[in-house]
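# Structural data only, the sequence is not supplied:
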């Protein structure tokens, strides 16, 4: 396997890549189990994982799906005054209800994903705070109507074949996460569930702990949620099984050689939206795809190794799909936040959100 050379003298060797893949298969798998499956020592697995985490190449966190709680999700595009986009993006990234923030158009456009846990929280942001921000010239908010792919499909595809089927089966038995689905990309599903889950105080504390460390032990989860370890374990399995939270394996794009990221805003014939969305969900470059409201009825986030490959992908593979009538390619100049993780340059940061009063 080729060694991955990363900026600032960080190098991923084959064992590092196998550890990344193991975490994709089961994000909460124990170091001892991983070591047995990979044929290395437990100390080696723990040391390499912590090295990658310190280097900002990987984070494992719990991400709450507002749709499981009965709330819609929105994609928002902001056109900002020149020179103001970065400050607005940074302020948005501080919020817990903003899961994804990126700068485009030389910093004058901000794109963010809103995943508010209540209608009041969402309406306050979209209906009052953002429209009153002097530097925001235009706001376009699109509700997600159907998700075709999530969970960073490009990361999953990039590491396919790293482990043998037998190794993946051994890791995916559910011993760590309880569900064995890991960071596997989400399949097509409604955005808002018909039967929302209800959370209590113990659940909220447990979820807050997972938001910081998705690999937190049952003992740590129990202490945070004021439960016994057994009850904390059972409650975690229930939250995972009901889709309230998933354990997300965030990998810095630079670690896998992705240097060209873009939003695709597509106009698709209404009768072909499902077909095109499902086709894009099968493409390894696509990390997210959803039908949305507004002038563009399909949105996708794509990762390619460089701009030339982005051009070839968008023209030869996406542009030729039956039903695609138009497409706007908006290259991302700077990713501020992905899932629930802040980025510092090309690296994942330990910093989290928490300020619901901004912008």
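Cool, the structure landed. Computed from a predicted model, the values in this text were never measured in an experiment.
# going forward, measure contacts between C-alpha atoms and count neighbours the same way
Will do.
# Where does the nearest residue to residue 188 once chain neighbours are set aside sit: helix, strand or coil?
Nearest residue to residue 188 in three dimensions, chain neighbours excluded: residue 148, at 4.2 Å (CA to CA, 6 or more residues apart in numbering). Following DSSP: H, G, I helix; E, B strand; the rest coil, the label given to residue 148 is strand.
# residues in contact with residue 148?
186-189, 277-278, 281, 288-291 (CA atoms under 8 Å, 6 or more residues apart in numbering).
# Out of those, the closest to residue 66 would be?
Checking the contacts of residue 148 against residue 66 with CA to CA, the nearest one is residue 189 at 13.5 Å.
# got the contact list for that closest one?
Counting by CA under 8 Å, 6+ apart, residue 189 makes contact with 146-148.
# what would the contacts of residue 148 look like in a markdown table with secondary structure and distance to residue 171?
As requested, those are exported to a markdown table (DSSP: H, G, I helix; E, B strand; the rest coil; distance: CA to CA, whole Å):
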| residue | secondary structure | distance to residue 171 |
| --- | --- | --- |
| 186 | strand | 19 |
| 187 | coil | 21 |
| 188 | coil | 24 |
| 189 | strand | 25 |
| 277 | helix | 30 |
| 278 | helix | 28 |
| 281 | coil | 25 |
| 288 | strand | 25 |
| 289 | strand | 28 |
| 290 | strand | 30 |
| 291 | strand | 33 |
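# What subset of those residues is buried?
Among the contacts of residue 148, those classed as buried by 16 or more other CA atoms under 10 Å are 186, 188, 277-278, 281, 288-291.
# For those residues, give me JSON lines that also has distance to residue 74.
Below are the buried ones among the contacts of residue 148 laid out as JSON lines (distance: CA to CA, whole Å):
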{"residue": "186", "distance to residue 74": "17"}
{"residue": "188", "distance to residue 74": "17"}
{"residue": "277", "distance to residue 74": "17"}
{"residue": "278", "distance to residue 74": "20"}
{"residue": "281", "distance to residue 74": "19"}
{"residue": "288", "distance to residue 74": "13"}
{"residue": "289", "distance to residue 74": "13"}
{"residue": "290", "distance to residue 74": "11"}
{"residue": "291", "distance to residue 74": "11"}
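# Among these, find me the one that's closest to residue 262.
The closest of the buried ones among the contacts of residue 148, once distances to residue 262 are taken by CA to CA, is residue 288, at 11.1 Å.
# put this beside the first:
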């Protein structure tokens, strides 16, 4: 993964990135109007950032909204194997956020499970039988408190409330929560899962490579008219099945130390703890999972001292946490989108290594 340094980004670059985090398909004219620059300036800056590998806009499917299970997986290998197994996992199309953790001796990743009635081949067969894989643990992701289209840029980016409101997409799904003085209760959207067709999958394949792919190119990929493309994009987004995210280097832009947290939380306080973590500026992702460690979070801190202060301060102050395991992220091999260098029509590999 080749990134430009965060030091190369000026204030306008960061403002454009924040705008795209809010709405990845926002027209350059609207971004320019809100930021007070021309649409040509926005387009030129975006082209430079994308061409340099500094960021990509991704259009991604939310597995929880389409009836699929996402798994948080930890793979422990023999000392010499983690890097090669991790690279093989990163090249697969059913993985996201593949990282070497714990000094590079383990791998963590998110695996998108098979459709109902299909086998989870990677989890049940391929990984356990891979030479030099010592142990595999998998935990189903049940609920996302912070993540998907939200990132630390959402909280700490340079845009103010008025600019953020002006850029908010009209077709984004509503976020509903109910707060009380005793606890924070998350109100789930209980609509039936969105069913995707083969044409929808071709649409998602194109958007995963470039979330700003034009309607004309998407029409070619799906065989639809441009009008149908625009209507389906709006339907998928308003249902929550489609969201837009930025692929950028969290380390150089937000902090140099990234870590995974596995928390064992009292079940009665799981929603409260998850909601509290979602408010912390260090948290890049937080979700409820199955298993003894029933809450997972990914955090970004400036350095080891900042991580220590975060763990002994804001995290320690949250009631209901029974146990906490911290694993520094040694290297991120793959982020939210396809592996860099993956071709548009790439298929799943036959084995993880």
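Received, thanks. Given the structure is predicted, the values throughout are model-derived calculations rather than measurements.
# what does the residue nearest to residue 188 of structure 1 align to in structure 2?
Using TM-score structural alignment, the partner of residue 148 of structure 1 in structure 2 is residue 145.
# same deal with residue 292 of structure 1?
Residue 292 of structure 1 maps onto residue 289 in structure 2, by TM-score structural alignment.
# Next: residue 253 of structure 1.
In structure 2, residue 253 of structure 1 lands on residue 250 (TM-score structural alignment).
# OK, contacts around that match?
256, 300 are the contacts of residue 250 of structure 2 under CA under 8 Å, 6+ apart.
# What number of neighbouring residues does residue 321 of structure 1 come out with?
16 (other CA atoms under 10 Å).
# I'd like the distance between it and residue 275 of structure 1.
For residue 321 of structure 1, the distance to residue 275 of structure 1 equals 9 Å [CA to CA, to the nearest Å].
# Could you do residue 100 of structure 1 as well?
Applying CA to CA to residue 100 of structure 1 and residue 275 of structure 1 gives a distance of 26 Å.
# Equivalent analysis for residue 139 of structure 1, please.
29 Å.
# What are the boundaries of the strands in the stretch 151-300 of structure 1?
189-190, 245-251, 260-268, 286-292, 298-304 (DSSP state E, counting those that start in this stretch).
# Check the mean deviation of the fourth one from structure 2.
Between strand 286-292 of structure 1 and its aligned stretch in structure 2, the superposed structures give an average distance of 1.3 Å (mean CA distance after the TM-score superposition for structure 1).
# Then the third one?
Comparison of strand 260-268 of structure 1 with structure 2 after fitting gives an average deviation of 0.9 Å (mean CA distance after the TM-score superposition for structure 1).
# For that strand, give me every contacting residue.
276, 295-307, 310, 323-332.
# go with 7 Å
By CA atoms under 7 Å, 6 or more residues apart in numbering, the residues outside strand 260-268 of structure 1 that reach it are 296-307, 310, 323-332.
# Quick check: ChimeraX command selecting the buried ones in those.
To isolate the buried ones among the contacts of strand 260-268 of structure 1 in ChimeraX, judged by 16+ other CA under 10 Å, type:
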select :296,297,298,299,300,301,302,303,304,305,310,323,324,327,330,331,332
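# what kind of secondary structure is whatever residue of structure 2 lines up with residue 314 of structure 1 in?
Per TM-score structural alignment, the equivalent position to residue 314 of structure 1 in structure 2 is residue 311. Following three-state DSSP, we place residue 311 of structure 2 in the helix state.
# Per the alignment, name the residue of structure 2 opposite residue 63 of structure 1.
In structure 2, residue 63 of structure 1 lands on residue 60 (TM-score structural alignment).
# who touches the match of residue 292 of structure 1 in this structure?
Counting by CA under 7 Å, 6+ apart, residue 289 of structure 2 has contacts 139-142, 295-296.
# let's see it at 6 Å
139-142, 295 (CA atoms under 6 Å, 6 or more residues apart in numbering).
# what's the nearest residue to it if we skip its chain neighbours?
Residue 289 of structure 2's closest residue in space is residue 141 (CA to CA, 6+ apart), at 4.6 Å.
# for residue 223 of structure 2, same thing?
That would be residue 199: by CA to CA, 6+ apart, it lies 7.8 Å from residue 223 of structure 2.
# whereabouts in structure 1 does stretch 29-43 of structure 2 align?
Aligned by TM-score structural alignment, stretch 29-43 of structure 2 falls on residues 32-46 of structure 1.
# which residue lines up with the residue nearest to residue 223 of structure 2 in structure 1?
Checking TM-score structural alignment: residue 199 of structure 2 goes with residue 202.
# correct me, but its match touches residue 227?
No: contact criterion CA atoms under 6 Å: residue 202 of structure 1 and residue 227 do not qualify, at 7.5 Å.
# what residues does the host helix or strand of residue 107 of structure 2 touch?
Assessed by DSSP states H and E, residue 107 of structure 2 sits inside strand 106-112. The contact list for strand 106-112 of structure 2 (CA under 6 Å, 6+ apart) reads 70-76, 94-101.
# In contact with the residue lying closest to residue 233 of structure 2 once chain neighbours are set aside, which residues?
Using CA to CA, 6+ apart and skipping residues adjacent in sequence, the residue nearest residue 233 of structure 2 is residue 242, 7.8 Å away. With contacts defined as CA under 6 Å, 6+ apart, the neighbours of residue 242 of structure 2 are 60-61, 236.
# okay, the residues you listed in JSON lines with neighbour count and distance to residue 166 of structure 2 next?
Shown next, in JSON lines, are the contacts of residue 242 of structure 2 (neighbours: other CA atoms under 10 Å; distance: CA to CA, whole Å):
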{"residue": "60", "neighbour count": "24", "distance to residue 166 of structure 2": "23"}
{"residue": "61", "neighbour count": "21", "distance to residue 166 of structure 2": "25"}
{"residue": "236", "neighbour count": "20", "distance to residue 166 of structure 2": "22"}
